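>>> predicted model follows, preceded by the sequence.
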Amino acid sequence: MLSTLRIRHIGVIDDATLAFGPGFTALTGETGAGKTMIVTGLGMLLGERLDRGRAGESATVDGSLALTGHEELADALDELGAEEDEGEVLVVRRVTRDGRSRAQIGGVPVPIGTLSRLVGTAVTVHGQSDQQRLRDADAQREALDRSARAEIEPLREHHRELWTERRTLRERLAEIDALLAEGERRGRVMQEALDRLEAVDPQQDEDTELRRELDRLGSAEELRGAAATAADALVGDDAPSAAALVDIAAQAAERARRTDATLAPLTERLEALRLEISDLAAELSRYAEGIDASPGRSDAANERLAELTALVRDLGALLPGPDGPAEDVTTLLTASRGAAVDLDRYARARGEREEAAARLETLEGELEQAAADLTAARTGAAEALAAAVQTELRHLEMPDAGIRVDVTAQAQRWHGKDLVEILLAPHPGAAHRPVAQAASGGELSRVMLALEAALAASRRDRSAAPVFVFDEIDAGIGGRAALAVGQRLAQLARHAQVIVVTHLPQVAAHAGTHLRIVKSRDEQRTSSTVETLEGAGRVRELARMLAGDEDSDVALAHAEELLEEARRAPGRGSG
């Protein structure tokens, strides 16, 4: 429910606050008073554009929307982080003269598309755009689906799930086919490269170690001589060696220790030094003896390095790493592990494709059955909706009009393969044609009212009452038809909040809440405000609408009579 609406700086309205009733609210006023600006403001809450010519420096609309019963909307706002105040959320839309637009829901800035989507779940504005809406096949299908939501929604959701699964599966099959095509191009080459790599069996950093070894082999004599010289300096006999000098020091310290026991740690360290010198000399000798200066070892190392170099050269481009072709054995081994993973992926993709193709074949049958179930449900719902709308049209002084809701086949989409058309035969013998083409202006408005009334009557959740705004609902009608429209609007207000901009007293008399747009003039400009009418004030406004003279005794009497008839009429809206 829309409880209040505040409009600032739109057209002739500087600042006006409207308090709507829970049932049927009528908006009346003289021509040019600004009734259209009210509908414009409501449209702004739904994300509609504002004509710059109607905007002041900053045109603003604030609307308080009650969330009772609108669980889907409440959940969306909760996820958005919007603030509530006693079960209501404040919706704000501001448009500057230069066209910049801002929107907030519950204090949270939102894009205009989000504003339209969220508020649009609760508020529907009917007006001059209805003809376009009735040309929209999707809108007509949605109307039919709403008329039998309990039966159709589970079927549609099941169809949507299957449709989504099929789309995902098709996308995955395309990915697998691309992967298999890549495998066809690269798989054989990669496998041959891996086979050659396995035959050569290079080890991590082997080429680097071979180069180091060849450097050593090239300097073998020099290295051997240096090691031998170092060993002789430690333990050699030709000159005083480090070992001999340490022995002299150790013996002297041992003799002194016998007199002074505090030298014991030093004698132990000298003993350890003597052992370390002996070990070092032994290792140097082993190093010198271990240097293989034979031509055979050098040749073998060169041959192995040449083999590895050729391997890296030949396979580097076939098994590239993340930074390009491999330049050494280690990078090549790393790339080979990635190639092995790719080969395994290609192999698994073949099996996955078989499974996906089998599931897709099954899914096609399931989707076809789900679409058929939807068509059957919609066909049954179409008959019921047509009958309900037909009944409403009889109440709206269109007893000879014939309504048909056709469900025909079209290309399958996420919601099924049904094209829904609401067709109207305005009088007996006339062919059924699309409503937007077959109905006159007044008839079109009554068809929309009949459709909304039928849909509201079919809604089982009475707490989730939508808000319907009707502009020009009474265009082109009068007399009995006007009274009938007023009665059906009051009937609709049992199940929804109804806000109507009207110039017909027969319609306004049935409202539970009556708001008047009041125009005032001064030397500078014309402006409008809004007042709530009750009692005598309401009678005077109805008299003005009847006769153009709110002081006419005849018109006042007629207005009283209209109000009394409206009070006695079945289906009177709350208020």
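That came in fine, so what should we check first?
>>> drop to CA atoms for contacts and neighbour counts, all remaining ones
Fine.
>>> all strands for the stretch 1-150 of the chain, in order.
Here the stretch 1-150 of the chain has its strands, by DSSP state E, counting those that start in this stretch, at 2-10, 13-19, 24-29, 55-66, 88-96, 101-105, 108-109, 123-126.
>>> A further structure is provided below for comparison with the first:
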Amino acid sequence: MLQNLNITDLAIVESLDLNLEKGLSVLTGETGAGKSILLTALGLALGERADAGYVRPGSQRAEITLSFDLSDAPNAQAWLEENELDADKQCLIRRTIRQDGRSKAYINGSPTTLQALKLLSSQLVEIHGQHAHLTLLESDEQRELLDNYAQNTSLLADTNQAYLQWRANFHELEALIKSSTDQSNQEDLLRYQLNELEQLDLVNYDYAALSAEHTKLANLEQILNVGQIQLNLLSENEQQSANHLVNQSISALTGLTSLASEFDEPNKLLIEAQIQINEATQQLRRFLESQEIEPQRMQELDNQISIIQNLSRKHHVSPDELPQVAEKLNQDLENLSHSTERIDELNSLVQQNQQQYFSLAKTLSQKRIKSAKKLSTLISSMIQELGMPQGEFSINVTPQTIEQPKINGTDKIEFLVSANKGLPLRPLAKVASGGELSRISLAIQVTTSHDKNAATMIFDEVDSGIGGGIAEIVGQKLRTLGNRAQVLCVTHLPQVAAQAHQHLFVYKSNDTAMTTSQVRTLTTEQRIEEMARMLGGVNITKSTLTHAKEMLMTGQTNL
């Protein structure tokens, strides 16, 4: 439950420290006194978006702090433990808002995000604003109310998980089928391109070697002519060849080494040179003798290199990269064949997902139909007590025939009501007036209060459009609800205020230069005076005070 609300510099609230009790607490006060700003503060602390307009003029920042006792909020305690934020069954939420509109949030002293704060808040507090009853007209809200009452949380989660698995597999299957429409043409193209590359003998493919061979054959005539000339100069010309001249030098120097030893080393070098010349001559002669102009081979190389260059341009790669292109084409071709296998696999998975989904959805429908009957009876009884004696409420659950799974099951869920005897049940939005909607909303909240996770429920003028004896019954129902959970209610009705366990009075103070909004807990005498004011009239008479006192005494007999 919410133990304490502390506000600093928020709008017209300069400083407020409010302790709250169990049971039903009402907030009353003149219009414009600041009751709404208290609910705004709660909303901000629980994760609603903030802006600079909330900061009190002249202040640097606004701050709201909520203190909770988690003894009656096991889900919130579990969430804190899971997120390593627990603090001995206590929870302190703090929200600050700066002048520039930026804000920070803390849970038990640790910084947190608004998303995390909202997740925790949903386990702590449930707020019903002035127009909360209008959400009853929304189909999702009606479904959620029924599922909460039927305790369908786990079953609904399993059903939606089956739907999500079906959707993921179905979308993948659709994409593959769409792409497979052109698969045959694509496969033919890949095979054609691969065949083009395979004519290059990719296993032994060496473009550098082919290019070198082509260059040599293209210039073979020049190679042979130059080679033969050099062979003649080295050895073939007996009188002027390099070998003959070196040989002459060796003979001359050999005869002089006995006369001058300095000739010995140059002579040895010439002998080595002669050996190198002879070896070079032999290699050159062998090469020239082995070469032969081959027009046919040259034509083959011309054709092959032309093909390679054309394919390189076609695939936008260098000739050396063509083997990698062939490898990728092979992989793409293999993937196409695998996509057929995947389509078969996905068809099977989609059928399995559908069977699982429709089985779960059928069980969900059965539980909803069974719970709808019970809840309809309970709410009908409650709205009859709330001033609609001939009223009848019904929850219509109609399983829809659908071919494909959808989120939240196959049911169409609709709240129906008949406000008067003899009139047929019709959709809530087409029948109920504003006051009737308020009473129906309250009836639903009271009836389903056992199914709420939040230990604190806040109602902002849910009694609008109600008066007289019905207002007293509404107060009694809120008090009954307060016996099971902490209830805070903003009200203008003395009949409701009389039922409260705690009465909080909101008022404006003009003691300072700037108007401030303050709250105080009323004593019994103060409650009588406030209820007399609420009963009406500018001048409060003894009769009005007596009426207020009797009303309070009657309300408190329910303690």
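Ah, there it is. If you're wondering where the values come from, they're calculated on a predicted model, not measured in any experiment.
>>> of the strands of the stretch 1-150 of structure 1, flag the one that's most buried.
The highest mean neighbour count among these, using mean count of other CA atoms under 10 Å, belongs to strand 24-29: a mean of 26.
>>> what's around residue 568 of structure 1, how many residues?
Neighbour count of residue 568 of structure 1, defined by other CA atoms under 10 Å: 10.
>>> now which residue in structure 2 aligns to it?
In structure 2, residue 568 of structure 1 lines up with residue 557, judged by TM-score structural alignment.
>>> what about its match, distance to residue 530 of structure 2?
Distance, residue 557 of structure 2 to residue 530 of structure 2, by CA to CA, to the nearest Å: 19 Å.
>>> try residue 509 of structure 2
17 Å.
>>> okay, those two: which has more neighbours?
Shown here are residue 509 of structure 2 and residue 530; by other CA under 10 Å, residue 530 has more neighbours (20 against 13).
>>> please give the element, helix or strand, for the alignment partner in structure 1 of the more buried one.
Aligned against structure 1 by TM-score structural alignment, residue 530 of structure 2 finds its counterpart in residue 541. Assigned by DSSP states H and E, residue 541 of structure 1 belongs to helix 535-547.
>>> average distance between that helix and structure 2?
Taken against structure 2, helix 535-547 of structure 1 registers an average deviation of 4.2 Å after superposition, with mean CA distance after the TM-score superposition for structure 1.
>>> which helices and strands sit right next to that helix?
Helices and strands touching helix 535-547 of structure 1, by 3 or more CA pairs under 8 Å, 6 or more residues apart in numbering; DSSP states H and E, are helix 505-508, helix 553-568.
>>> what residues of it count as buried?
Buried residues in helix 535-547 of structure 1, counted by 16 or more other CA atoms under 10 Å: 538, 539, 540, 541, 542, 543, 544, 545, 546.
>>> look up how far residue 554 of structure 1 lies from the second one.
Think residue 539 of structure 1. Distance from residue 539 of structure 1 to residue 554 of structure 1, by CA to CA: 12 Å.
>>> ditto for the fourth one
Shown here: residue 541 of structure 1 relative to residue 554 of structure 1, a distance of 13 Å by CA to CA.
>>> strands along the stretch 401-550 of structure 2, start to end?
Along the stretch 401-550 of structure 2, counting by DSSP E, counting those that start in this stretch, strands occupy 411-418, 426-427, 456-460, 486-490, 502-509, 516-521.
>>> most packed of these?
Of the strands of the stretch 401-550 of structure 2, the one with the most neighbours on average (mean count of other CA under 10 Å) is strand 486-490, at a mean of 26.
>>> what stretch of structure 1 does it fall on?
Mapped onto structure 1 using TM-score structural alignment, strand 486-490 of structure 2 covers residues 497-501.
>>> which ones are touching the most centrally placed residue in structure 2?
Note on structure 2: the residue nearest the mean C-alpha position is residue 115, at 11.4 Å, using CA atoms, centre = their mean. Applying CA atoms under 8 Å, 6 or more residues apart in numbering to residue 115 of structure 2 gives the contacts residue 47.
>>> measure it to residue 75 of structure 2 for me?
For residue 115 of structure 2, the distance to residue 75 of structure 2 - CA to CA - is 17 Å.
>>> sorry, back to before: closest one of the buried residues of helix 535-547 of structure 1 to residue 77 of structure 1?
Comparing the buried residues of helix 535-547 of structure 1 against residue 77 of structure 1 with CA to CA places residue 538 closest, at 38.1 Å.
>>> how much space between the residue nearest to the closest one when sequence neighbours are not counted and residue 507 of structure 1?
In space, and not counting its chain neighbours, residue 538 of structure 1 is closest to residue 514: 7.3 Å by CA to CA, 6 or more residues apart in numbering. Computed as CA to CA, the residue 514 of structure 1 to residue 507 of structure 1 distance reads 11 Å.
>>> what does residue 39 of structure 1 give?
Using CA to CA, we find residue 39 of structure 1 at a distance of 17 Å from residue 507 of structure 1.
>>> when these two are compared, which one has more neighbours?
Neighbour totals were compared for residue 39 of structure 1 and residue 507, and residue 507 leads with 28 against 20 (other CA under 10 Å).
>>> so that one touches residue 482, yeah?
Yes - counting by CA atoms under 8 Å, residue 482 is a contact partner of residue 507 of structure 1 at 6.1 Å.
>>> find residues that contact each of these two.
Common contacts of residue 507 of structure 1 and residue 482 (CA under 8 Å, 6+ apart): residue 474.
>>> roughly how far apart are residue 355 of structure 1 and residue 163 of structure 1?
18 Å.
>>> out of these two, which sits in the more crowded spot?
Counted by other CA under 10 Å, residue 355 of structure 1 and residue 163 do not tie: residue 163 has more neighbours, with 22 against 11.
>>> between strand 416-425 and the helix or strand hosting the more buried one, find me the angle.
According to DSSP H and E, residue 163 of structure 1 maps onto helix 149-200. Angle of helix 149-200 of structure 1 versus strand 416-425, following axes from the mean of the first three to the mean of the last three CA atoms, to 10 degrees, is 150 degrees.
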